[in-house]
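A.B. asks: I need the structure of the sequence given here:
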Amino acid sequence: MTFDKDPADARLRVGAARADITPPVGLRLTGTLREKGSEAVDRPLALTALALLGGRTPVIVLACDLVHLSPEEVAQLRAAVAARIGPADIFVNVSHSHATPAPPSAREFDPQTEAEQVELAELYFREVVAKAAGISAVAVAGARPAVVGHGTGTVTVGVNRREVGPDGNLLLGENPDGIVDPTVGVVRFDEVGGRPIAAVVHYSCHPDVLGPKSGLISPDFVGAARDVTERLTGAMALFLQGCAGDIDPLCGIVTGDDGVREADRLGTELACEAVRVYQRLVEHRVRDHRVHWRSSTSNSSVTGWVYQDARHSDPVVASTSTTVTLPLRELPAPEEAAAAYASAVEHFDAVRDQQADLPTRLRARRRVIWTEMQLAAVRRGEALTEDVEVQGIRIGDLALIGIPAELFVEIGLQIRAGSPFRTTLVSGYTNGVLFYVPTAAAFEQGGYEIESHQNYLRPAGPTPEWEKRLVSTGLDVLADLNRAEVNR
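C.D. replies: Sure thing, here's the model as predicted:
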């Protein structure tokens, strides 16, 4: 692991910038339950850059209103940013709103029957990459001396979604007794003197109030949370998704026009708690000494306070990342994989001949893509592993951890519980999304998330040991960040 080494005269400088990444109406949104392209825009999608300058290498945090990116697409985005601003440590987090388009890597559009959609999706991704580079440069150029404060609050806008149905099987529903993380992480950046720069709001919950049949382009509840935070603070707000693999909105997935109202309600609740915390994080003028005045009508005194400028020290700014190689599940036997592929092709041909509805065709085509991918992996005859990046950023006694997966909330809670930092924000959906990573206990229970690698077009999924290994690696990264002060 390597760290940014701060020069002796380093001081924290912070900049923020934003681009609108709303796709054209008509581009189909993510998911195989869609019946047609998008129809309207609820709220614009945002791509927001936060530049942290306190060492030799800038740290760039990018908060994106996207459902997911592959690690390979993140590599392209990082390369474009670095080409524009020079070497940088880049942290890319997606909000995971389901009312946004899937990236090209998801292969959700059929090149034979949806050539226009394929072209739109590829053009959209290229524009996102270009805008990421552009706003990163603007954020770096506009960085100014800053002070930082951070803390946490509590609000419940999410519910554990692993519900046991009447038949004993798990479904994506509501489990009010399941584990959630009600913690709202808030980071405040101000100019020296008081002018707001940026506010980071961190929370763990799927932004999928607007269901898979909605035709609205939207950041979901994240949009309302961001808008309300900005109106009340004057700061540019970034939403960072936490560990939401098994957490859905408290209102559930909502059908019809009620979805927009419910998304706005939950986002406003989240923002109001974030703003409450924000207001107490940084003081620019503090009470210095007391003065007394004699009352003219009695022997009592009236007291008041004289204020002075608060003193702020520059925090240690450090960034590191490490890669851990983790095993994937065993692949099926060659004959089993071949049979699965043949069955998928047969089913796909049948639904096309029957002129089935779009969702049926999309699901059937996706099954063909995945079984073909798995069969190819089987024929290569190699043991499958996955290289997983765990990235850490330190700003004083604040730490941010990013992992490229839909982590179950318990994994983030374990990392945070073992952290040496006063505030620790653990984010899945960062620097790509491989698939869901459930806890070891969840593997025994089963459910949708266990086989999610199929939807993410990965030939095999994680094993139960991923939980322990990712927690251990996250804690190692935090320990290394905690030692970074010696580099100042």
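A.B. asks: could you use CA atoms for every contact and neighbour count after this?
C.D. replies: Will do.
A.B. asks: quick one: the strands in the stretch 1-150 of the chain?
C.D. replies: Per DSSP state E, counting those that start in this stretch, the stretch 1-150 of the chain carries strands over the ranges 13-20, 40-41, 46-53, 59-64, 89-94, 144-154.
A.B. asks: now tabulate these in a markdown table and tack on mean neighbour count and distance to residue 320.
C.D. replies: Output for the strands of the stretch 1-150 of the chain, formatted as a markdown table (neighbours: other CA atoms under 10 Å; distance: least, CA to CA, whole Å):
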| stretch | mean neighbour count | distance to residue 320 |
| --- | --- | --- |
| strand 13-20 | 23 | 19 |
| strand 40-41 | 16 | 38 |
| strand 46-53 | 26 | 14 |
| strand 59-64 | 26 | 10 |
| strand 89-94 | 25 | 8 |
| strand 144-154 | 21 | 20 |
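A.B. asks: which SSE is residue 223 in?
C.D. replies: Residue 223 belongs to helix 221-233 when elements are defined using DSSP states H and E.
A.B. asks: mind listing residues that contact that helix?
C.D. replies: For helix 221-233, contacts defined as CA atoms under 8 Å, 6 or more residues apart in numbering pick out 43, 45, 95, 97, 196, 207, 209, 235-239, 263-272, 274-275.
A.B. asks: tell me what angle that helix forms with strand 46-53.
C.D. replies: Put simply, helix 221-233 runs at 60 degrees to strand 46-53, going by axes from the mean of the first three to the mean of the last three CA atoms, to 10 degrees.
A.B. asks: quick one: the helices in the stretch 201-350 of the chain?
C.D. replies: Secondary structure of the stretch 201-350 of the chain (DSSP state H, counting those that start in this stretch): helices located at 221-233, 258-278, 334-353.
A.B. asks: can you list the strands of the stretch 1-150 of the chain in TSV and add distance to residue 73?
C.D. replies: Converted to TSV, the strands of the stretch 1-150 of the chain look like this (distance: least, CA to CA, whole Å):
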stretch	distance to residue 73
strand 13-20	19
strand 40-41	25
strand 46-53	15
strand 59-64	13
strand 89-94	11
strand 144-154	31
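A.B. asks: out of the ones you listed, nearest to residue 439?
C.D. replies: Nearest of the strands of the stretch 1-150 of the chain to residue 439, taken as CA to CA: strand 89-94 at 21.5 Å.
A.B. asks: second chain to compare with the first, below:
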Amino acid sequence: MNPAEKADDTLLTGRITNAEGAVMGTIVNYACHPTTLAWDNELISPDYIGAMRETVEHATGAPCLFLQGASGELSPGEQYSGDTALADRYGRQLGLAVLSSLNGMLPAGKALVFEGAVESGAPLGIWREGDFSPSTDLKAEMKVISMPLKDLPTLAEIEAQWAACEDHVRKERLWRQRGIRKSLGDGSHADMPLWVWKLGGAMLAGQPNEAYSNFQTDLRQALAPAAVAVINIVNGYAGYLPPAGHYQRDSYAVWQTPFAAGGLELLTRTALDISHQLNRPA
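C.D. replies: A predicted model of the protein is given here:
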């Protein structure tokens, strides 16, 4: 935890209703590593996400789908614990925030409509619920991005280092690096997929790596007022995507990632280009 850094705590909640207005499901997009629990916990656990879903599903009577946001540098304030009660407390905290946002939504098919002003001590604007037909626009695109890699040793070189290494911590890191190099190949670039969907007035972007939160904050700022959901670690994984300015720091994300500086910015530009294209009128 770094109290000097600002963390993106944006919560995006979607509600799925049937024609009668009954809730059929909720979608929760939030960015935080599920790392409340660590080595002292010997149970299989969904971490904070489990209690979040239980809280929401108990109140709504409908399934809850969780989408992990761009959380490359975001984690619980207290983490690496063996106390499952701590993970459940975090989950309930998030779940109650989801229920609060659901409670603030208007009924399905309704919006506030301006009815005029009533003259009093000041002109009073009158807004009432009125019928609303949401957009049914549905578009999607997948694009493969050629992401530049750092100057990495080849797979054969990594395996030779691993075989000669006697330090168990270093050996574990080399084994992880081996897995990444094996999946990406020995080239200077790696093909990484990006999916972008337009769902009515909302946008959804997903990609395989651990992008830092700049990915989602930059997309939301550029695509406002659209609701923008972002998903990390979609259909695979290779490494972190920190901002280019972080590559001068001595941090795990920087030396773990196989991607060269500028990868996050390339991903963001590509996602914005696709989003603008999907938003153009037919």
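A.B. asks: the aligned partner of residue 189 of structure 2 in structure 1 and residue 276 of structure 1: what is the separation?
C.D. replies: Aligning on TM-score structural alignment places residue 189 of structure 2 opposite residue 385 in structure 1. When CA to CA, to the nearest Å is the yardstick, residue 385 of structure 1 and residue 276 of structure 1 sit 44 Å from each other.
A.B. asks: how near is residue 46 of structure 1 to residue 20 of structure 1?
C.D. replies: 5 Å.
A.B. asks: for residue 345 of structure 1, same thing?
C.D. replies: Separation of residue 345 of structure 1 from residue 20 of structure 1 (CA to CA): 40 Å.
A.B. asks: with mean neighbour count added, can I get the helices of the stretch 201-350 of structure 1 in a markdown table?
C.D. replies: Formatted as a markdown table, the helices of the stretch 201-350 of structure 1 follow (neighbours: other CA atoms under 10 Å):
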| stretch | mean neighbour count |
| --- | --- |
| helix 221-233 | 22 |
| helix 258-278 | 21 |
| helix 334-353 | 16 |
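A.B. asks: CSV for the ones you listed, including distance to residue 464 of structure 1?
C.D. replies: Output for the helices of the stretch 201-350 of structure 1, formatted as CSV (distance: least, CA to CA, whole Å):
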stretch, distance to residue 464 of structure 1
helix 221-233, 31
helix 258-278, 32
helix 334-353, 23
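A.B. asks: so which of these gets nearest residue 313 of structure 1?
C.D. replies: helix 258-278 (19.1 Å).
A.B. asks: now for the closest one, which elements pack on it?
C.D. replies: Helix 258-278 of structure 1 is packed against strand 144-154, strand 183-191, helix 221-233, with contacts defined by 3 or more CA pairs under 8 Å, 6 or more residues apart in numbering; DSSP states H and E.
A.B. asks: contacts only, for the aligned residue in structure 1 for residue 213 of structure 2.
C.D. replies: Taking TM-score structural alignment, the alignment pairs residue 213 of structure 2 with residue 409 from structure 1. If you count contacts by CA under 8 Å, 6+ apart, residue 409 of structure 1 has them with 179, 180, 181, 204, 242, 243, 244, 245, 246, 247.
A.B. asks: what about the strands in the stretch 351-488 of structure 1?
C.D. replies: Secondary structure of the stretch 351-488 of structure 1, counting by DSSP E, counting those that start in this stretch: strands at 385-395, 398-402, 406-407, 423-427, 436-437.
A.B. asks: report all helices and strands that the longest one contacts.
C.D. replies: Of the remaining helices and strands, those touching strand 385-395 of structure 1 by 3+ CA pairs under 8 Å, 6+ apart are strand 317-327, strand 398-402, helix 465-482.
A.B. asks: the second one packs against which elements?
C.D. replies: It stands for strand 398-402 of structure 1. Checking 3+ CA pairs under 8 Å, 6+ apart, strand 398-402 of structure 1 ends up next to strand 385-395, strand 423-427, helix 465-482.
A.B. asks: winner for burial among those?
C.D. replies: strand 423-427 (a mean of 26; mean count of other CA atoms under 10 Å).
A.B. asks: what does that strand correspond to over in structure 2?
C.D. replies: Using TM-score structural alignment, the partner range for strand 423-427 of structure 1 is residues 227-231.
A.B. asks: okay, now the residue lying closest to residue 288 of structure 1 once chain neighbours are set aside: neighbour count?
C.D. replies: Of all residues beyond its chain neighbours, the one nearest residue 288 of structure 1 is residue 307 (5.1 Å), with distances taken as CA to CA, 6 or more residues apart in numbering. Using other CA atoms under 10 Å, residue 307 of structure 1 has 13 neighbouring residues.
A.B. asks: end-to-end on stretch 137-148 of structure 1?
C.D. replies: One end of stretch 137-148 of structure 1 to the other measures 21 Å (CA to CA).
A.B. asks: likewise for stretch 327-335 of structure 1?
C.D. replies: Where stretch 327-335 of structure 1 begins and where it ends lie 23 Å apart, using CA to CA.
A.B. asks: and for stretch 59-79 of structure 2?
C.D. replies: In terms of CA to CA, the two terminal residues of stretch 59-79 of structure 2 are separated by 27 Å.
A.B. asks: in structure 1, what range does that stretch match?
C.D. replies: Mapped onto structure 1 using TM-score structural alignment, stretch 59-79 of structure 2 spans residues 232-252.
A.B. asks: now find how far off-centre that stretch is within its chain.
C.D. replies: What separates the centre of stretch 232-252 of structure 1 from the centre of its chain is 9 Å, taken as CA atoms, centre = their mean, to the nearest Å.
A.B. asks: just the buried residues of it, please?
C.D. replies: Of all the residues in stretch 232-252 of structure 1, those buried under the rule 16 or more other CA atoms under 10 Å are 233, 235-252.
A.B. asks: mind listing what residue 36 of structure 2 touches?
C.D. replies: The neighbourhood of residue 36 of structure 2, defined by CA under 8 Å, 6+ apart, consists of 47, 48, 75, 76, 78, 79, 80, 81, 86, 87.
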